[in-house]
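[1] The amino acid sequence is not available; the structure is as follows:
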């Protein structure tokens, strides 16, 4: 227990430093409600939760509490594509236009699936004004992007497709596999694998969700004057506050780049499978060779939207500057405000953290660093 915060769940004795770091996140790093989970070679070694679903401390954060995970969703989307590639539905080397002919317009005919998933397509946002309701219309958004001129020559650089990656990826998977990503996640992750992961949250699950809490100054509204056209398109068209994630329309929409809802346990389970032999709950999700291809570097350097060094694989963010611990092979994705999930193939680890109190650090959130450092310190015992 840290202060007045009760933590519950399981933590192997070897990983006691993770429990200590988790509890310190409440006592000294501002957490309100959160979960952390670590799976090693498919077995749970840490599965902790604690705190509150609300700042008023009226409802405890429970074992099954869901929360919007922002761009940590992109790693789930990347896993969908790895499964589709494993089944022969498409390959990372295929051209997007082979499945989606309209996408070839405006110089995009040679964009491959790998280029799209690694943020190289130049479609980081809309050139004309967009609203939140435009984002909620996933097929309409995809059609606009397919017809659009890219912001740079595809393949020449990466530029983070913060929101548009969701519409693009879902439209492509639907044309290649037959299901949009929301349906794929429901059928394959929820029903078949038993994971608590949603893209498009059913009304029946709303009681389990914790609202996000964000600093008053946090948002995308007041930054446009400082940004390049590509950054404006990616980060401020439309501009919105992080609390939009608490609204019913956001929760119910299909935005496979930003509105996933999940538990840390399920994310850690998924990434543990991705880190090892591709087996989850006794079910094969992808061959290890496909998983190696999924995490193969596609492009690296200063990202044109994020303005930080980034190393992109096929939808996954590769470890950069120790973001995901000491293993250079680690891969995953992080979300606005602090959530993250990643796999470490060297140790067979899947690690995830979800929370309701958003932080302001783009990289290096102190809560993330404390938990990740504690995991690797535990491996030395």
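    Thanks, I have it. Quick caveat: nothing in here was measured; it's all calculated off a predicted structure.
[2] Only C-alpha atoms from now on, for both contacts and neighbour counts.
    Fine.
[3] and residue 49, what element?
    Using DSSP states H and E, residue 49 falls within strand 43-51.
[4] Can you give me the buried ones in that strand?
    If you call a residue buried by 16 or more other Cα atoms under 10 Å, then strand 43-51 has these buried ones: 44, 45, 46, 47, 48, 49, 50, 51.
[5] Just the closest of those residues to residue 192, please.
    Distance to residue 192 across these (Cα to Cα) is lowest for residue 44, with 19.6 Å.
[6] All the strands of this structure, residue numbers only.
    7-11, 33-40, 43-51, 67-68, 197-199, 260-262, 279-280, 283-284, 299-302, 309-312, 317-318, 331-334, 340-344, 349-355 (DSSP state E).
[7] How about residues contacting the last one?
    So the one you mean is strand 349-355. Residues lying outside strand 349-355 but in contact with it, judged by Cα atoms under 8 Å, 6 or more residues apart in numbering, are 31-41, 67, 69, 212, 263-265, 267-275, 338-344, 368.
[8] show me what contacts residue 163?
    By Cα under 8 Å, 6+ apart, residue 163 lies in contact with 124, 125, 234, 255, 257, 258.
[9] this is the other structure I want to compare:
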């Protein structure tokens, strides 16, 4: 391992992974990247753990080793991992109805929706019925209760419709009904704490001074108001509308929103997700059995996603490789996901590699970014 001291980048990078460090240096120097961290693990051990740039748009505060950032939908992979722990313990059945654990969810045509449908975005419940405001989802129990009362927006199990904001409310409520603890507490006590991972679903104010504020992307070039307000896409993405400016509010940071408000960095993402890339074993502990790991790769949907309007493949809890939508994700026994703006995680079980990337300057793409693709290609170019 070599320790880097080049201005703008810090951390450790094994010699053969130098292309990853060079790519981060390039994007930082060009201004494409403001501040970011990248971590790559092999067999659960970090071979890349680097960071650089700034935490603020004015470039007055350096991105440090322990800087945190809102990684948006990377949080979903932590929520899924939490649910898979309960599956592995025999407390949660992927093929059981959600209503078996959460009886109120059976109302209005949802009695046959299964747990796997929630984890694969195929439940038909991809958002809240209007009216709903962003602050309404900070209260998990009332927000989950509203979802339980709704009718599905399409026939469950027939297609994916990305559960953009409500993923953690749905799965988190199932976890609460099974275990008694909230999602954030379960995750902290069963995963983040035991693994020493600095990742939070519901972030304590004690960590606020380490959080790099999000720098939003340029405004969308198309007029959302010209689209059908009752389409699945518009209802999913605007009920409620994610306001990036609000993500620096204390109320947002402290809420347990298991779909979109996890705070961490590349190191903590890679640490936790290495459970998957190591086929369930990490630090000598069997976290997940082979059977539970295999369930991740049970394909649940392959086609045009009804909410994002791009083609996607979903297993259980993760996306599966898709050459068109995620061209830098390698083929094979691989699962992945991304956070809006560009944060990224890939678990490659064939090579026992986890790649993680977190940043504060958002890209305008819905799925990944050109920066993320460049880092991915640099990393997997070494191990392929």
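    Yep, that arrived. Here the structure is a predicted model, which means the values were calculated and not measured.
[10] circling back to that earlier point, same list, the contacts of residue 163 of structure 1, but as a markdown table with distance to residue 131 of structure 1 and neighbour count please.
    Output for the contacts of residue 163 of structure 1, formatted as a markdown table (distance: Cα to Cα, whole Å; neighbours: other Cα atoms under 10 Å):
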| residue | distance to residue 131 of structure 1 | neighbour count |
| --- | --- | --- |
| 124 | 15 | 28 |
| 125 | 12 | 30 |
| 234 | 13 | 25 |
| 255 | 14 | 30 |
| 257 | 16 | 28 |
| 258 | 15 | 24 |
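[11] What's the local residue count around residue 233 of structure 1?
    Residue 233 of structure 1: 27 surrounding residues under other Cα atoms under 10 Å.
[12] aligned partner of it in structure 2?
    Aligning on TM-score structural alignment places residue 233 of structure 1 opposite residue 235 in structure 2.
[13] Work out which residue lies at the spatial centre of structure 1.
    Centroid-nearest residue in structure 1: residue 72, 1.6 Å away (criterion: Cα atoms, centre = their mean).
[14] For that one, which residues are in contact?
    Residue 72 of structure 1 touches 257, 258, 260, 332, 333, 334, 335, 339, 340, 341, counting by Cα under 8 Å, 6+ apart.
[15] Dump the residues you listed into a markdown table; add distance to residue 112 of structure 1 as well.
    Below are the contacts of residue 72 of structure 1 laid out as a markdown table (distance: Cα to Cα, whole Å):
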| residue | distance to residue 112 of structure 1 |
| --- | --- |
| 257 | 19 |
| 258 | 22 |
| 260 | 25 |
| 332 | 21 |
| 333 | 21 |
| 334 | 24 |
| 335 | 25 |
| 339 | 29 |
| 340 | 27 |
| 341 | 26 |
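[16] Quick check: closest non-adjacent residue to the aligned partner of residue 123 of structure 1 in structure 2.
    The alignment partner of residue 123 of structure 1 in structure 2, by TM-score structural alignment, is residue 125. The shortest distance from residue 125 of structure 2 to any non-neighbouring residue, by Cα to Cα, 6 or more residues apart in numbering, is to residue 152 (5.0 Å).
[17] From residue 160 of structure 2, how far off is the one you found?
    Counting by Cα to Cα, to the nearest Å, the gap from residue 152 of structure 2 to residue 160 of structure 2 is 12 Å.
[18] Same drill for the two, tell me which one is more crowded.
    residue 160 (29 against 18).
[19] So what does the more buried one match up with in structure 1?
    With TM-score structural alignment as the criterion, residue 160 of structure 2 lines up with residue 158 in structure 1.
[20] The nearest residue to its match once chain neighbours are set aside: how many residues sit nearby?
    Closest residue to residue 158 of structure 1 in three dimensions, ignoring its sequence neighbours and counting by Cα to Cα, 6+ apart: residue 120, at 4.5 Å. A total of 28 residues lie near residue 120 of structure 1 under the criterion other Cα under 10 Å.
[21] Repeat that for residue 174 of structure 1.
    Other residues within reach of residue 174 of structure 1, judged by other Cα under 10 Å, total 17.
[22] contacting residues for the aligned partner of it in structure 2?
    Following TM-score structural alignment, the counterpart assigned to residue 174 of structure 1 within structure 2 is residue 176. Neighbouring residues of residue 176 of structure 2 by Cα under 8 Å, 6+ apart: 182, 183.
[23] these two touch, right, residue 181 of structure 1 and residue 172?
    No. Residue 181 of structure 1 is not in contact with residue 172 according to Cα atoms under 8 Å; the separation is 9.3 Å.
[24] okay, the two: which has more neighbours?
    residue 181 (27 against 24).
[25] Distance-wise, check the more buried one relative to residue 175 of structure 1.
    Distance from residue 181 of structure 1 to residue 175 of structure 1, by Cα to Cα: 11 Å.
[26] Residue in structure 2 paired with residue 346 of structure 1?
    So residue 346 of structure 1 corresponds to residue 350, using TM-score structural alignment.
[27] Pull the number of nearby residues for the closest residue to its match other than its chain neighbours.
    Residue nearest to residue 350 of structure 2 in three dimensions, not counting chain neighbours: residue 333, with 5.8 Å by Cα to Cα, 6+ apart. Residues near residue 333 of structure 2, counting by other Cα under 10 Å, number 17.
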